[in-house]
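Peer 1: Provide a 3D model corresponding to the input given below.
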Amino acid sequence: MTAPTAGHDVRSDIAYGDIGRWHDADALTAYMEHAHARCGHLMHRVTNTEVTLDGDTATARSYCDALVLGPDNDGGMQASGCFDDDLVRTDQGWRITHRRYTLVLLRAVRNAARPHGDSGDSHAPR
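Peer 2: Here you go, the predicted structure:
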């Protein structure tokens, strides 16, 4: 994302390790939409955010836990890690200028909560 603040632009640097690096929110969004288009149920949780303010800048750390099931909702991957963010206050509000994702856990999972072949509840989170 690029946002004006105090006479200059704020350019994002979004680093997700081996997954990729982007320089604006639109590019990251397009990648994530494409990467998840064929997936089944998706559950992303971002928790325990700790923010340290320093005038018009801040740093933040959040924990992330993502469950991404395949199209059949039977198996998939769980990824857990941390977001470390640098932020700046703009005329439009706070904006992330740098995000680094650190992967802590990546494991294959199987949906043991339902019989094999059942596509799951159509009202479950996507």
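Peer 1: Please count neighbours and contacts with C-alpha atoms only from this point.
Peer 2: Will do.
Peer 1: what's the spacing between Gly81 and His98?
Peer 2: For Gly81, the distance to His98 equals 16 Å [C-alpha to C-alpha, to the nearest Å].
Peer 1: Next secondary structure after the helix or strand hosting Leu53?
Peer 2: Using DSSP states H and E, Leu53 sits within strand 42-54. Using DSSP H and E, the helix or strand that follows strand 42-54 in sequence is strand 57-69.
Peer 1: To check against the first, give me the structure of this:
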Amino acid sequence: MMTDAAALQARLDAMEKRLAQAEDREAIWRLFMAMQAAIDNRDLKAYGEGFTEDGVWAGVVGRGVGPVGIAEILGQYMKPWDSEATRTWHVTLDVLIDIDGDSATASSKFQHITPAENGTLRVWHLGAYDDRLVRTAQGWKFTQRLAYVIVPYMEPKFQRVGTGGE
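Peer 2: Purely as a prediction, here's the structure:
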């Protein structure tokens, strides 16, 4: 039978573990938001810095490895906006994060929203991310981010360039 002190310590330990997981989820969510802002502002260097040195971004436009390689592959397609009237904004949706110590997996969806010609908003497309993350000395970073388009529909395995269709 557990003593009162041991029972109290067990409760405190369980609470600390739940608090640590909540803090980790918040940190990962903030990383998602920082990445969204970086891509929307075409700060591809900052986007790349959200990955480990061997981190992989793969999607329909190609595959990049490491912060520099990821910035380079995305830079081939993501040019600075001609004007605010032609830009898009990302919205991150349906985020699920599972943490296991110093590593995590996550899945989410994203939309690109752009101004329509009549001044209203238009959803350009809907996509999904499959992510793997790791805790580093600088905080949480991506080790893998697979990006693919859901609408308009394309078979996901053909979009995950260089990943073997994982």
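Peer 1: picking that back up, what about the strand holding Leu53 of structure 1, how far off from structure 2?
Peer 2: Mean deviation of strand 42-54 of structure 1 relative to structure 2 after superposition (mean C-alpha distance after the TM-score superposition for structure 1): 1.1 Å.
Peer 1: so that strand aligns onto which residues of structure 2?
Peer 2: Using TM-score structural alignment, the residues of structure 2 aligned to strand 42-54 of structure 1 are 88-100.
Peer 1: Show me which parts of the longest helix along structure 2 are buried, residue by residue.
Peer 2: Of all segments of type helix in structure 2, defined using DSSP state H, the longest is helix 4-40. Across helix 4-40 of structure 2, burial judged by 16 or more other C-alpha atoms under 10 Å covers 21, 24-25, 27-29, 31-32, 35-40.
Peer 1: what does stretch 46-60 of structure 2 give?
Peer 2: 46-53, 55-60.
Peer 1: what residues are up against whichever residue in structure 2 pairs up with Ser80 of structure 1?
Peer 2: Under the alignment defined by TM-score structural alignment, Ser80 of structure 1 is paired with Leu126 of structure 2. Contacts for Leu126 of structure 2 were tallied using C-alpha atoms under 8 Å, 6 or more residues apart in numbering; they are Lys109, Phe110, Gln111, His112, Val149, Ile150, Val151, Pro152.
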